[in-house]
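A.B. asks: dropping the sequence and predicted coords here.
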Amino acid sequence: MNTLNKQLQAIKVVPVIAINDAEKAAKLAQVLVENGLPCAEVTFRTEQAAQAIKNMRAAFPDMLIGAGTVLTSTQVDQAIDAGVDFIVSPGFNPTTVKYCQQRGMPIIPGINNPSLVEQAMEMGLDTLKFFPAEPSGGVAMLKALSAVYPIKFMPTGGVNPKNVNDYLSIPTVLACGGTWMIPNDLIENDKWEELGQLVAEVAGILQ
């Protein structure tokens, strides 16, 4: 198992973050690290993503940081320049995958059916995002895929406190992606103590 997979497996839940103000990124990273989830997938759904990643990396050099919702080669470059450890995409785009491979950057692209798994395997990938997890059949679908393919999965999309351990109980699941522990309104209103409690609750249920 490669280093990234080992790190994801140890963390178990990856907070998926869409941040609108990069100035808050370092404080958010502090809340995550101090409350037991030293990881973030910062999505490129906002214009502040690259700067937020830079700020997190500067504040916490050892934190595991990914870039999410990466759709283009330009965004790959921006993410790498910002200092990410890995890249995540919602779907399987061979062009983006090839570019990440050329740049030596791990990518976890999204899939939700057997054909896409096989296309990803053809490109040498062995770790994939199962997205959107719940609308795509949830635990039952992931168990079916896991029975056929030698792949590690990171389910994201509809994962919540009620089902996260159901996903994590599947041997092929390294970690789950989720947003429930980092609501945007708490970030935007500097509710750091409340955020810390939510993050700590997640870390607690994973023990």
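C.D. replies: Nice, I can see it. Numbers count the residues shown, from 1 in each chain.
A.B. asks: when you work out contacts or count neighbours from here on, use the C-alpha atoms and nothing else.
C.D. replies: Will do.
A.B. asks: and the residue nearest the centre of the chain, what does it touch?
C.D. replies: The chain has E41 as the residue nearest its centroid, 4.5 Å off, counting by Cα atoms, centre = their mean. The contact partners of E41, by Cα atoms under 8 Å, 6 or more residues apart in numbering, come to V14, P15, V16, I17, I65, G66, A67, G68, V88.
A.B. asks: neighbour-wise, which of those leads?
C.D. replies: A67 (29 neighbours; other Cα atoms under 10 Å).
A.B. asks: roughly how far apart are that residue and C100?
C.D. replies: 12 Å (Cα to Cα, to the nearest Å).
A.B. asks: check it against this one:
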Amino acid sequence: MPVVVLDEAEIAADTARALVAGGIRVIELTLRTPAALEAIRRIAAEVPDIVVGAGTVLTPEHAEQAADAGAAFLVTPGSTDTLLAALAGTGLPALPGAATVSEAMRLAERGIDTLKFFPAEASGGVAALKAIGGPLPGLRFCPTGGITVATAPDYLALANVACVGGSWLTPKDALAARDFARIETLAKEASALAR
């Protein structure tokens, strides 16, 4: 899953189309820039072949704004009670973040069994997720944070990994240059990693 940071909403639809051409059907567009909400609106309205979600949802306001913009799902880097209540209030599917066993157990107690593992590499990477899978076999993860096309297969080989996310599919320099052909090529490489 591409984790996309857009500084310009004007390139949102073309970025999404390049990902679709490369075989990607879902995008996490982070709320890290002022252009993010408008970018989500444009992708939701103009590129029906991709499911757009909002990432870096940090507050109840973010959750509401992303839902209003047309996000189909929400992703958080971590989980607080206030934020979890806001996610539930939108009615949208959510991928709340966890980086420790205790955080994962707390989410599991709420009935949440699919989580974001962030920051993946800094939190122990493949070895950490493999270890977490022992005592918590009912949980599945989408690791993000420091993952590359070279390390993604190691994550995907784990039974408790549903997918991986990364910014390598839409590098900042390719976005700035509007190099959608490169983004399509990177998407094709990532699609080939699917199990």
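C.D. replies: Great, that's in hand. Worth saying up front: this structure is predicted, and the values here are computed from it rather than measured.
A.B. asks: next, the TM-score between them, please.
C.D. replies: The TM-score (TM-score structural alignment, normalised by the length of structure 2) is 0.95; 194 aligned residues with a Cα RMSD of 1.2 Å.
A.B. asks: just to revisit the earlier point, any idea what the residue nearest to the centre of structure 1 aligns with in structure 2?
C.D. replies: If you follow E41 of structure 1 across to structure 2 using TM-score structural alignment, you land on E28.
A.B. asks: please apply the same query to G91 of structure 1.
C.D. replies: Using TM-score structural alignment, G91 of structure 1 lines up with G78 in structure 2.
A.B. asks: go ahead and confirm its match touches L95.
C.D. replies: No. With contact defined as Cα atoms under 8 Å, G78 of structure 2 does not reach L95; the gap is 9.6 Å.
A.B. asks: between those two, which one's more packed in?
C.D. replies: L95 (24 against 21).
A.B. asks: strands of structure 1, start to end?
C.D. replies: Applying DSSP state E to structure 1 gives strands spanning 13-17, 39-43, 64-68, 86-89, 107-111, 127-130, 152-155, 176-178.
A.B. asks: next, the angle from the second one to strand 64-68.
C.D. replies: Orientation of strand 39-43 of structure 1 against strand 64-68 (axes from the mean of the first three to the mean of the last three Cα atoms, to 10 degrees) gives an angle of 20 degrees.
A.B. asks: mean per-residue distance, strand 39-43 of structure 1 to structure 2?
C.D. replies: By mean Cα distance after the TM-score superposition for structure 1, the fitted strand 39-43 of structure 1 averages 0.6 Å away from its aligned residues in structure 2.
A.B. asks: report how many residues lie close to whatever residue of structure 2 lines up with N160 of structure 1.
C.D. replies: When structure 2 is aligned by TM-score structural alignment, N160 of structure 1 is paired with T148. Residues lying near T148 of structure 2 (other Cα under 10 Å) number 16.
A.B. asks: what does P135 of structure 1 give?
C.D. replies: Neighbours of P135 of structure 1 (other Cα under 10 Å): 10.
A.B. asks: tell me the contacts of it?
C.D. replies: P135 of structure 1 makes contact with G157, G158 under the criterion Cα under 8 Å, 6+ apart.
A.B. asks: that one matches what in structure 2?
C.D. replies: Per TM-score structural alignment, P135 of structure 1 is aligned with A122.
A.B. asks: let me know the outermost residue of structure 2.
C.D. replies: P135 (24.8 Å).
A.B. asks: and stretch 81-98 of structure 1, end to end?
C.D. replies: 18 Å.
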